[in-house]
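S.K.: Fold the following, please.
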Amino acid sequence: MTAAPRFRSLADRVREHARARPSAPALLQDDERLDYAAFDALLDRVAAALQRDGIGPGDVVAICAHSTPRYAAVFLGALRAGAAVAPLAPSVSPESFAAMLGDAGPGRLFADAAAAALLDRVPEGVPIVALDRAARGTPLDGWLMPPGSTPTPVEVQPEWPCNIIYSSGTTGTPKGIVQSHGMRDAHIERGAAYGYGPHGVTILATPLYSNTTLVVFFPTLAYGGSVVLMAKFDAARYVALAERHRATHTMLVPVQYQRIMALADFDAHDLTSFHMKFCTSAPFSAALKADVLARWPGGLVEFYGMTEGGGTCILDAHEHPDKLHTVGPPAPGHDIRLIDERGIEVAPGEVGEVVGHSRGMMTGYHGRPDLTAEAEWFDPSGKRFIRTGDVGRFDADGFLTLLDRKKDLVISGGFNIYPSDLEAALREHPAVVEAAVVGVPSATWGETPVAFVVARGDANVDAGTLKDWLNARVGKTQRVADLRLVDELPRSAIGKVMKRELREAYGRAP
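M.R.: Below you'll find the model as predicted:
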């Protein structure tokens, strides 16, 4: 029987690469370059400074900033000290930011100019360390221990908290999702199948506070590759950087793929260096997957799962071009099941809520055992699963097709309406770029669907005509009560459409 691989923390893996290949690039951004030796030394200085300040195992460090090499060094330096990291989005409201800080209880907050508007909400007892000259607080260079400093070694345990990822808050108060080092290590070990290695170059245009980014960022460094960071996504600049750095891996959300593939000169760029491209976090249409496969070299992999973990489905799109409408089968070792409203497993081929179990599962929501219990489901044997809130169906080959978010399901006159079906129908119209359908209150039906559409700039279409076009193509019970043309759909920083904002905006409209 083969022994399980010895657990090594990510910070320890970086140390190994620094000793084996000290001059190899670890992080690149614009004109800044940190090789593994310099990166490892900076991690030591961060960890030693945190220990000097009394921060270590059991403590939390928060970061609210744009993605930079300094951000990465603080993140991994805190892990080396044994502390957990709470990466916070600078785009959140001051109220959400204050709630996150109050929940995490960090011993230090690291911030840059991106968080300037939020810093007045920092509790008096939380010292701020400035990652740039524009932010308030003690400058990082003055806070760090001197060059050559080393921390007291900490033997990180797999069950320790690695990070606390806060939900985007699109459905209410953000929740802190505690992910262990063991969970992160499972993501790293999974990366062995995707060609990460010392000569790999990963380009990232999603933020480091997002789990979407971390599931690729961590394995790249764990296997000794280089990471090219973009502080802000721009499609044209992305392909130029990918070409210049001969990128081999990337993680993008669907709206980013859409904007890249729409570039007029996309086909003129040499992207043959790519080995694997990844996508997650939002619905990825079959048509867009097919376009990426046809025109962008290298494999394409879609991950379906939650920040909370539980179970993951993986679609190797380049190997299954006939399954692009699915999110793939369960990953090896992952147990994905479907349950009904009573918590009972549904029969094969039937629709149900997706629940999953795997090695990569959150410990729970930080300080909220009540919410943790709501997110769990146990099978008759007592095996723990995480509820996704998604509704889906397995096909005969074991591939999962997602129908919609359970909370986005519209129940109109007793009929279940899946917004994703209507959105897919709308995207078939040549004038439609994007569409989102939400349920709004109805005195007659309880709920009724309403569509929001982004039209092509050169399209000559009006809302009433488009509504009639859609309603003529869907079932009688699926017809939308209203259709609004909008300039853009509200999205989170990682591309998720914030349907709650659409519902609220519709309710406020005269």
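S.K.: Going by C-alpha atoms from here, please, whenever you check contacts or count neighbours.
M.R.: Will do.
S.K.: How far off centre is stretch 463-473?
M.R.: Distance, stretch centre to chain centre, for stretch 463-473: 34 Å (CA atoms, centre = their mean, to the nearest Å).
S.K.: Tell me the buried residues in it?
M.R.: Within stretch 463-473, the residues that count as buried by 16 or more other CA atoms under 10 Å are 463, 466-467, 470-471.
S.K.: which outside residues touch stretch 133-144?
M.R.: 45-46, 48-49, 111-113, 115-116, 119, 127-132 (CA atoms under 8 Å, 6 or more residues apart in numbering).
S.K.: Put the buried members of those residues into a PyMOL selection.
M.R.: Per 16+ other CA under 10 Å, the buried members of the contacts of stretch 133-144 correspond to this PyMOL selection:
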select buried, resi 45+46+48+49+111+112+113+115+119+128+129+130+131+132
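S.K.: Just to be sure, which of the contacts of stretch 133-144 are found in helices?
M.R.: If you go by DSSP state H, those have 45-46, 48-49 in helices.
S.K.: Just give me the closest of those residues to Phe233.
M.R.: Val46 (28.0 Å; CA to CA).
S.K.: With adjacent residues omitted, what lies nearest to Val354?
M.R.: Leu338 (4.8 Å; CA to CA, 6 or more residues apart in numbering).
S.K.: And this one, please, so the two structures can be compared:
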Amino acid sequence: MDPIKAYAEQSFGVFPEFIRLQAQARPDHVAIICGDAQITYAGLDARADRIAAALQRDGVRPGGVAAICALSSIDYMAFFIGTLRTGAAIAPLSPSATPDQLQAMIADCGASHLATDAGVSAHLSEASGAVEAKRLALDPGAEGQALDDWMAPEGSKPEVIEITPDMAFNIIYSSGTTGVPKGIVQSFKMRWPHNHLGETVGFGPQAVALVSTPLYSNTTLVHVLPTLAGGGTLVLMPKFNAHAYLTLAEQHHVTHTMLVPVQYQRILAEPDFDQFDLSAYTLKFCTSAPFSAELKAEVLKRWPGGLIEYYGMTEGGGTCALIAHQHPDKLHTVGQPMPGHDIRVIGPDGSQLPPGEIGEVVGRSGAMMTGYHGRSDKTREAEWFSPEGERFIRTGDLASVDEDGFFTIVGRAKDMIISGGMNIYPADLEAILLDNPAVADASVVGVPSKDWGETPVGFVCLAEPGAAEPADILAAANAKLGKMQRLSDIRIIDTLPRSAIGKVLKRELQEVYAAGE
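M.R.: Model prediction:
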């Protein structure tokens, strides 16, 4: 049997070993392309070994942590893989975090090493003195010792480490908008199933995956890991631009991609979208933010290849998958639980709800976080135990499930608006606003109300400048809404504030409204 396939069929294995096996099987196959640079599997394997050997030389052992904060690059992935080979966990940090947040995350995870690029080094400079980790420079201008000078000599091999299932693979920090985000610890056991997507979705040596979401995001990693495990080629795009994305897709005959909904929206809005040859696409994926049925339908109509939407959390638990090209009548849903995933809807008292009723989504599977790093209290808050005593992860999302087992998300529990004692789900109101041809994007938040406790307010981006007045948008939406759902105000803004993976930052909208801006 092919050694790579045999390894994949084991009950447990580790991602870095796939890189070694691919380097042995197809050493000259291109593993990663980034701009004008590229590296083969043999080159990636050797570079990761030199990084692992240098980390061990510096005293890094299993249970340790190394952090990286940078835009996507070949050396980003080499450092990621090299760290894992030592049995230490990798902590990929967001370059968009504030300097104080970055410093706090580095301290929280206890990273012994921090690799950054020049942009992050400049951003972090005001808090640099508080960073105790050894600094490594991924490119000229970054603080610390140059990676090429620091790495072990060419041909170096690290000490082989036995990695067990419960060892930490990575610590990913949640995208909090205030304070320090929580560190989500994912084990090697949790990550192992993410390497098993090859045969089901075509992640083999022929795959070419275009990656335009940041590498610190779980959204990206669930796409990157199976691509490299299967021997495909990653095309990295450090900064997303819709037209540049299409150019790369055509140039490299891209077969797979993971995008968030706002990226699909911007790509399809490109005036010359239909002029690009995208015929090589096999599958496109989407996750991380609400994906409207209308946008899914447009992707299916205009973009070759299938479309799969994943619904889940970085914390793990349960994942739903909507194979959109097979279920065109279910585009309003996020699909059904994946095999081996137990997903339920529970009420405020923790009881399981029947189909059709709205409650919180909880999930259980083989891919679940160990917990929040150093935050046992927050870990307990995120857990729900079934009557059978099984551990589930709470999502904080509100949803209902239909008779066919398809889940429909109606919003976040924390975003639900309680007005006059009635529950209002922002997603329902946002869908009405987006039905208006004058509206290109919309979000609804709750704001304090003297009469009702809370009241819904809509923020909209116009399809064209001056396309409609706020009063007209408000009247058109409220004419379609129930009396207790009606919006109290509409604000027109240029763009909705979003995180790096496309989630609308509703707290910022509430702050804008409170400030009267």
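S.K.: circling back: I'd like the ones in helices among the contacts of stretch 133-144 of the first structure written out as JSON lines, with distance to Gln256 of the first structure added.
M.R.: Shown next, in JSON lines, are those (distance: CA to CA, whole Å):
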{"residue": "Arg45", "distance to Gln256 of the first structure": "36"}
{"residue": "Val46", "distance to Gln256 of the first structure": "33"}
{"residue": "Ala48", "distance to Gln256 of the first structure": "38"}
{"residue": "Ala49", "distance to Gln256 of the first structure": "38"}
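S.K.: what about Ile267 of the second structure, how many residues close to it?
M.R.: Residues lying near Ile267 of the second structure (other CA atoms under 10 Å) number 19.
S.K.: show me what contacts the residue lying closest to it once chain neighbours are set aside?
M.R.: In space, and not counting its chain neighbours, Ile267 of the second structure is closest to Ala242: 4.9 Å by CA to CA, 6+ apart. Residues in contact with Ala242 of the second structure (CA under 8 Å, 6+ apart) are 263, 266-267, 270.
S.K.: What's the match for Ala242 of the second structure in the first structure?
M.R.: Superposed on the first structure with TM-score structural alignment, Ala242 of the second structure falls opposite Ala235.
S.K.: What about the contacts of Ala242 of the second structure, which are in helices?
M.R.: 263, 266-267.
S.K.: Going by distance to Val14 of the second structure, which of the residues you listed wins?
M.R.: Among these, and counting by CA to CA, the member closest to Val14 of the second structure is Gln263, at 31.4 Å.
S.K.: Return the residue of the first structure aligned against that closest one.
M.R.: Under the alignment (TM-score structural alignment), Gln263 of the second structure maps onto Gln256 of the first structure.
S.K.: Glu454 of the second structure now?
M.R.: Under the alignment (TM-score structural alignment), Glu454 of the second structure pairs with Glu447 in the first structure.
S.K.: Remind me which helix or strand its match belongs to.
M.R.: Counting by DSSP states H and E, the element that carries Glu447 of the first structure is strand 446-455.
S.K.: Now do that strand: which elements does it pack against?
M.R.: If you count contacts as 3 or more CA pairs under 8 Å, 6 or more residues apart in numbering; DSSP states H and E, strand 446-455 of the first structure packs onto strand 410-412, strand 432-442, strand 482-485.
S.K.: Where does the last one end up in the second structure?
M.R.: Right, strand 482-485 of the first structure. Using TM-score structural alignment, strand 482-485 of the first structure pairs with 489-492 in the second structure.
S.K.: Where do the helices of the stretch 101-250 of the second structure begin and end?
M.R.: Using DSSP state H, counting those that start in this stretch, the helices of the stretch 101-250 of the second structure run over 118-124, 147-150, 188-191, 198-201, 218-229, 242-251.
S.K.: so can I have JSON lines of the ones you listed showing distance to Val14 of the second structure?
M.R.: Putting those into JSON lines (distance: least, CA to CA, whole Å) gives the following:
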{"stretch": "helix 118-124", "distance to Val14 of the second structure": "30"}
{"stretch": "helix 147-150", "distance to Val14 of the second structure": "25"}
{"stretch": "helix 188-191", "distance to Val14 of the second structure": "7"}
{"stretch": "helix 198-201", "distance to Val14 of the second structure": "15"}
{"stretch": "helix 218-229", "distance to Val14 of the second structure": "10"}
{"stretch": "helix 242-251", "distance to Val14 of the second structure": "30"}
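S.K.: for the ones you listed, which one sits closest to Phe15 of the second structure?
M.R.: Closest to Phe15 of the second structure of these is helix 218-229 (CA to CA; 6.8 Å).
S.K.: Where does that closest one end up in the first structure?
M.R.: Aligned using TM-score structural alignment, helix 218-229 of the second structure spans residues 211-222 in the first structure.
S.K.: Check the mean deviation of the matching stretch from the second structure.
M.R.: By mean CA distance after the TM-score superposition for the first structure, the fitted stretch 211-222 of the first structure averages 0.4 Å away from its aligned residues in the second structure.
S.K.: is it true that Tyr418 of the first structure touches Val410?
M.R.: Yes: counting by CA atoms under 8 Å, Tyr418 of the first structure does reach Val410; the two are 6.5 Å apart.
S.K.: first vs last residue of stretch 479-490 of the second structure, how far apart are they?
M.R.: 14 Å (CA to CA, to the nearest Å).
S.K.: give the contact list for Ala476 of the second structure.
M.R.: Going by CA under 8 Å, 6+ apart, Ala476 of the second structure touches Asn436.
S.K.: what lines up against it once you look at the first structure?
M.R.: Applying TM-score structural alignment, one finds that Ala476 of the second structure aligns to Trp469 in the first structure.
S.K.: So that match versus Ser412 of the first structure, what's the distance?
M.R.: 20 Å.
S.K.: Can you get me a residue count around the residue lying closest to Gly318 of the second structure once chain neighbours are set aside?
M.R.: For Gly318 of the second structure, ignoring the flanking residues on the chain, the nearest one in space by CA to CA, 6+ apart is Gly363 at 4.0 Å. For Gly363 of the second structure, the count of nearby residues is 25 (other CA under 10 Å).
S.K.: now Trp384 of the second structure
M.R.: Other residues close to Trp384 of the second structure by other CA under 10 Å number 18.
S.K.: so what corresponds to it in the first structure?
M.R.: Checking TM-score structural alignment: Trp384 of the second structure goes with Trp377.
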